[in-house]
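Enquirer: Attaching a predicted model along with its sequence, questions to come.
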Amino acid sequence: MADNKKKHVYDESKIKTLSSLEHIRARTGMYIGRTGNGNHYDDGIYVLLKEVIDNAIDEFIMGHGKKVEITLEEDTVSVRDYGRGIPLGKLVECVSRINTGAKYNDDVFQFSVGLNGVGTKAVNALSTYFVARAHRDGKFAEARFVRGILDGEDQGSAKNEENGTYISFSPDPEIFRNFKFREDHINRRLRFYSYLNAGLVIVFNGKRVVSQGGLLDLIRDESEFEKIYPPFHYRDKMLEFAFTHTNRFSEDYYSFVNGQFTSDGGTHLSAFREGLLKGINEYASAKFDGNDVREGILGAVAIRLKEPIFESQTKNKLGNTEIRSDIVASVKKAVVELLHRNKPSAEKLIDKIKESQKLRKELNSVKKLARERSKAVSIRVPQLKDCKKHFNKSKGNHDDTMIFITEGQSAAGSLVSCRDVNTQAIYTLKGKPLNVWDLKRDAIYKNVEIYNLMRSLNIEEDSNCLRYNHVVLATDADVDGLHIRNLMITFFLRFFESVVRDGHLQILETPLFRVRNKKDTLYCYSEAERDSAMKKLGRSAEVTRFKGLGEISPKEFGAFIGQDMRLTPVVVDEDHSISEVLSFYMGKNTQERRSYIMDNLVVDEEIL
């Protein structure tokens, strides 16, 4: 006992002081949020890029430089702006010393996002390679760093170069494991920058991104195939917003502060939603419920603020409470004026709200019947094998929890016998689920299977209440399995799109082949892996083709849902409308779809 106590002595020798560089690398999440491998829009590598671009945008806001050039070559990103350029004598300090910069000076930057003097320094500290070069009045200064440590400097004449700053960096694979930049995520960020900074020219790998209409362009682009009426748009020096209605069941918003996309909203977004409701009710002389007004709405709001207070360094949520009442009043007044000015669109808006109101009343009676029916059958969901722990998004608890949505009792049996009962739940589908694409929300309550699935996930009222961080589709790798997978993806995109957009919906990759000899067994997820395994184990190796999950023994299956589990996230391509794509592939246009398949069918010559 005495020896054990000595090992845990808490005295002066245990106190450590980290340098700012060490702290950034040791506590990366404090500065850039999640690290990730680049699959998710908010992964850290994109936050690094954002921090660098933010500085270029701040120059544009202050009237210096109308173009930003960005290049991506494998894992290296470069950003060149044509602003004033970092003062040459302070270049090293500005990109490596915490709390150093001009963003504290209102005479230089009035509406800056980068207020804390941290962003570029974090990029530097988290990069294997970082170069900063400033051009001012025919002279330049350059500083090179390796993982935040100065590795070399240069300065001299550069008479043919325009003023501005050049930053190039490569994220550190020790921090961002197996990362890869996705150009669609970068393009989406750049479009947001262009919407918020009308006239700014962004060039990404030679392609121009520019907008003149501001948030009106954003809402037009995002609702191209879905809008019920042309978007309303308002803009002044400090506030801009745009909105329209779609036939979606969700309400979707884009919110910004000083050009920064606040993905978690904040005071400005909640004030915009309240002002919108009050303005519509005043115009219509009605008392519409907020849920009816906001169902299907697609909106965007941007404000400029001298001293924004964000809830974290990643600036995803605004916390300034003192601005709320002013924004509510401004939005309300502007909405009333917009509706009076455009009567045809205003009438379509009111008709949409009345339709939502009518459907909600009908839905309430269907909900009541569904709940009574559910209680009569069982207090518990019969298809669910639950786990002991559950995900809590607001508290960040139990990120490792998951639910496998699988088909049939044989596959479920394999999962049940080898799962981790603490973190892994199983929901068993009875055959093919309902295709809900052309159906209304009451379909959830009329179909027992998808109603029980919704109850199991706890997403009826709010997808933020999701009980499992990972919703995993575990279906067979055959035609029927892929069809079931597509039907489930359609269900989530139709009624609970945020589950997909937030990265919760994933696909379990299971091996297609087992290749083994007397000594070794290899599991292969593709024909290429199978061929490689056969070469490794020799021609005498036995090859087994798994046709379904039920064929894999529980002992084998345990390896595929453990530490080496392969999960592929379901990702929404931002360049396409979900409604348009799913209407074609899952809608009632049978003949059109059949013609497309026949025209594009590829026949394997080996089969002939």
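Expert: Arrived safely.
Enquirer: CA only for contacts and neighbour counts going forward, please
Expert: OK.
Enquirer: Surely Ala443 touches Leu434?
Expert: No: checked against CA atoms under 8 Å, the pair Ala443 and Leu434 is beyond contact range at 9.0 Å.
Enquirer: ok, the closest residue to Arg441 other than its chain neighbours - how many residues close by?
Expert: Counting by CA to CA, 6 or more residues apart in numbering, Phe495 is the residue found nearest to Arg441 once chain neighbours are left out, at 7.2 Å. The tally of other residues near Phe495 (other CA atoms under 10 Å) stands at 18.
Enquirer: let's bring in a second model and compare:
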Amino acid sequence: MAETQYTEDNIRSLDWKEHIRMRPGMYIGKLGDGSSHDDGIYILLKEVIDNCIDEFVMGAGKTIEIAIKDDRVSVRDFGRGIPLGKVVDVVSKMNTGGKYDTRAFKKSVGLNGVGTKAVNALSSYFRVESNRDGQSKSAEFERGELQTEELLEESSRRRGTKISFTPDDRIFKKYRFRNEYVERMLRNYVYLNPGLSILFNGERFFSENGLLDLLEDYNNTDDFLYPIIHLKGVDIEVAITHSKTQYSEEYHSFVNGQYTTQGGTHQSAFREALVKTIRDFYGKNYDPSDIRKSVISAISIKVMEPVFESQTKTKLGSTDMGDGLPTVRTYINDFVGRELDNYLHKNPDTAEKIQRKIVQAERERKELSGIRKLARERAKKASLHNKKLRDCRIHLDDMKSDRRLETTLFITEGDSASGSITKSRDVNTQAVFSLRGKPLNSYGMSKKIVYENEEFNLLQAALNIEESIEGLRYNNIVIATDADVDGMHIRLLLITFFLQFFPELIKENHLYILQTPLFRVRNKKETIYCYSEEEKRAAVVKLSGKPEITRFKGLGEISPEEFKNFIGEDIRLEPIMLDKAMSIEELLKFYMGKNTPDRQDFIIENLRVELDLVAGDQH
């Protein structure tokens, strides 16, 4: 074998935009089409907003205006404006930005000056405009290449920065912005920055009470066991209550305004502090799981120069607060220990309700313990030869993998469908869990059923969510059933299972329904897959003549070769979203309660519409 020449010609230095465009995952996590809340287009928007937030935190500008029309995004703040001589550099030169000067941005959230450059490189159109000192400077780019720049010596525009961009459709295929995800992101910004106004397409987002508002807005307040405990200190804010009906623990955690969906050192410290404070207050050595069962809470801390475990900052790795302060753990433990203890002494009603809840949780846990032990042993045995789960190589907790956000578990029915998906999936990021027939209707049943029912037990073991969703192994849980009455019923039964026992999977946007094509329209040159009658009509017109039309009745009919087209980069997912107007209890009663047969028929016939109601999905 001839030796390959290794000369200077072999070494190629990528310029900043080529590097970002070649490896976008390093900068924005994953690409996606906008159907998932952590898809790249939302990260682009977030990077631009983060800079505006930093201005607000510095006391410059109380309003941010955001508009999204089709694929064009514009974000305007009324901060200090980028220094005019640096407008082009700040959005197009690596290692240029104000955030290296820690005096100015001690607890900043942005990406150390990488953020807007990544947005610029990944946009087919990008424009930046800075207004300050009575002058205005603007520059336009295309995929990171400077096209034009202009300086207005005299300008009457209000100071601040405006950035407009269109994500590049060569990189983000067939994407669309979903207002629900954008609104959730904006809500989090205002909860963490009381006094800030964000206007989005004319609607105003504002919060007066921070994390207290967050818990009230994301939950049905009738389900709270007692009024929210809201504690604030320097660089820390906490809100806590317990749910009357929810089994699982629910945490919303933030660092420097960054939503850490994967938790991290601050969330672990908070869970630990909660247990220690409650044990000390009641003088009883309660089991941690009994104390935390049904807790609904939020914590926000600010640390100096935080270290995150991934580029998209979903998990905090820092152990220090910085600035000579103690460790994150000590700081949170001291704060919660002092403030929560004070609160409980002053509010004996709440203290009594918490204790009753813990005692009840303890009783239920003891009743379950024998069943749990058996179930764990069964799950362990099954996982050694678990025919139900065909796992993938990468998982959500593989922080070093830039594909961890793509991890997906398909829940399928029957052998033919799971066979097709298994043969055509990406073994690195896509796993398959196959159900045997219809799952049990778990409506109104206790947690006991999760352990007694083999399928539910194996499913929770596969997802690794028995204790909490911190250990969740897949970012996307996708229900892949036929679009017929039976398939729809299975969807409902699975959604019921998740709503009843693991609602935070839905609240945190992990649950989806796989959309599969209803028709294949093709001629000798081209094949088009259609997901609706409208798409079929358009395809027939496009292919003209008399194209061959096939209607797919079930997933099992689609060959593995074809299936590749529906679960690859063109995958279409429909998120299941919760509408806060309806409590989970009401929702379950509405769908799975003792309805008349007519009502059941009505629901099954109209499920697409009905599901949109569940999803709060405004199409």
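Expert: Done, it's in. For clarity, every value in this text was computed on a predicted model and none was experimentally measured.
Enquirer: which residues in structure 1 does the longest strand seen in structure 2 match up with?
Expert: Secondary structure of structure 2 per DSSP state E: the longest strand is strand 123-132. Strand 123-132 of structure 2 corresponds to residues 127-136 in structure 1, going by TM-score structural alignment.
Enquirer: ok so, going back, other residues contacting the longest strand of structure 2?
Expert: 80-84, 87, 119-120, 136-144, 155, 157-169 (CA atoms under 8 Å, 6 or more residues apart in numbering).
Enquirer: Find out how far stretch 58-67 of structure 2 is from the centre of the chain, if you would.
Expert: Remark: stretch 58-67 of structure 2 is offset 24 Å from the chain centroid, using CA atoms, centre = their mean, to the nearest Å.
Enquirer: before we move on, back to that, put the buried members of the contacts of strand 123-132 of structure 2 into a ChimeraX selection.
Expert: Those of these that count as buried under 16 or more other CA atoms under 10 Å are selected in ChimeraX with:
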select :80,81,82,84,87,119,120,136,137,138,139,140,141,142,143,144,158,159,160,161,162,163,164,165,166,167,168
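Enquirer: Identify the residue of structure 2 aligned to the residue nearest to Arg441 of structure 1.
Expert: Looking across to structure 2 (by TM-score structural alignment), Phe495 of structure 1 lines up with Phe501.
Enquirer: That match: what's it in contact with?
Expert: With CA under 8 Å, 6+ apart, Phe501 of structure 2 has these contacts: 246-248, 447.
Enquirer: Do you have the strands of the stretch 251-400 of structure 2 handy? List them.
Expert: Assigned by DSSP state E, counting those that start in this stretch, the strands in the stretch 251-400 of structure 2 fall at 258-259, 295-301, 389-390.
Enquirer: Summarise which helices and strands the longest one is packed against.
Expert: Counting by 3 or more CA pairs under 8 Å, 6 or more residues apart in numbering; DSSP states H and E, the packing neighbours recorded for strand 295-301 of structure 2 are helix 211-218, strand 236-242, strand 250-255, helix 265-282.
Enquirer: TSV for these, including mean neighbour count?
Expert: Converted to TSV, these look like this (neighbours: other CA atoms under 10 Å):
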stretch	mean neighbour count
helix 211-218	19
strand 236-242	23
strand 250-255	25
helix 265-282	19
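Enquirer: Kindly reformat the ones you listed as JSON lines containing distance to Lys524 of structure 2.
Expert: Converted to JSON lines, these look like this (distance: least, CA to CA, whole Å):
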{"stretch": "helix 211-218", "distance to Lys524 of structure 2": "52"}
{"stretch": "strand 236-242", "distance to Lys524 of structure 2": "61"}
{"stretch": "strand 250-255", "distance to Lys524 of structure 2": "53"}
{"stretch": "helix 265-282", "distance to Lys524 of structure 2": "57"}
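Enquirer: Show me the one of those that comes nearest Ser583 of structure 2.
Expert: Closest approach to Ser583 of structure 2 among those (CA to CA): helix 211-218, 10.4 Å.
Enquirer: Mind listing what's buried along stretch 84-101 of structure 2?
Expert: Buried positions in stretch 84-101 of structure 2, judged by neighbour count with 16+ other CA under 10 Å: 84, 87-88, 90-94, 96-99.
Enquirer: Mind picking the two most distant members of the residues you listed?
Expert: Between any two of those, the greatest separation by CA to CA is 17.7 Å, found for Leu84 and Met94.
Enquirer: hang on, the earlier thing: reformat the strands of the stretch 251-400 of structure 2 as JSON lines; add mean neighbour count and distance to Asp601 of structure 2.
Expert: JSON lines is the format used below for these (neighbours: other CA atoms under 10 Å; distance: least, CA to CA, whole Å):
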{"stretch": "strand 258-259", "mean neighbour count": "22", "distance to Asp601 of structure 2": "42"}
{"stretch": "strand 295-301", "mean neighbour count": "23", "distance to Asp601 of structure 2": "36"}
{"stretch": "strand 389-390", "mean neighbour count": "18", "distance to Asp601 of structure 2": "32"}
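Enquirer: and those as CSV, adding distance to Phe602 of structure 2?
Expert: Formatted as CSV, the strands of the stretch 251-400 of structure 2 follow (distance: least, CA to CA, whole Å):
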stretch, distance to Phe602 of structure 2
strand 258-259, 40
strand 295-301, 35
strand 389-390, 34
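Enquirer: Looking at these, which is nearest to Met1 of structure 2?
Expert: Nearest of the strands of the stretch 251-400 of structure 2 (CA to CA): strand 389-390, 40.0 Å.
Enquirer: what's in contact with the next helix or strand after that closest one?
Expert: Using DSSP states H and E, the next helix or strand after strand 389-390 of structure 2 towards the C-terminus is strand 408-413. Residues from elsewhere that reach strand 408-413 of structure 2 (CA under 8 Å, 6+ apart): 418, 429-438, 474-481.
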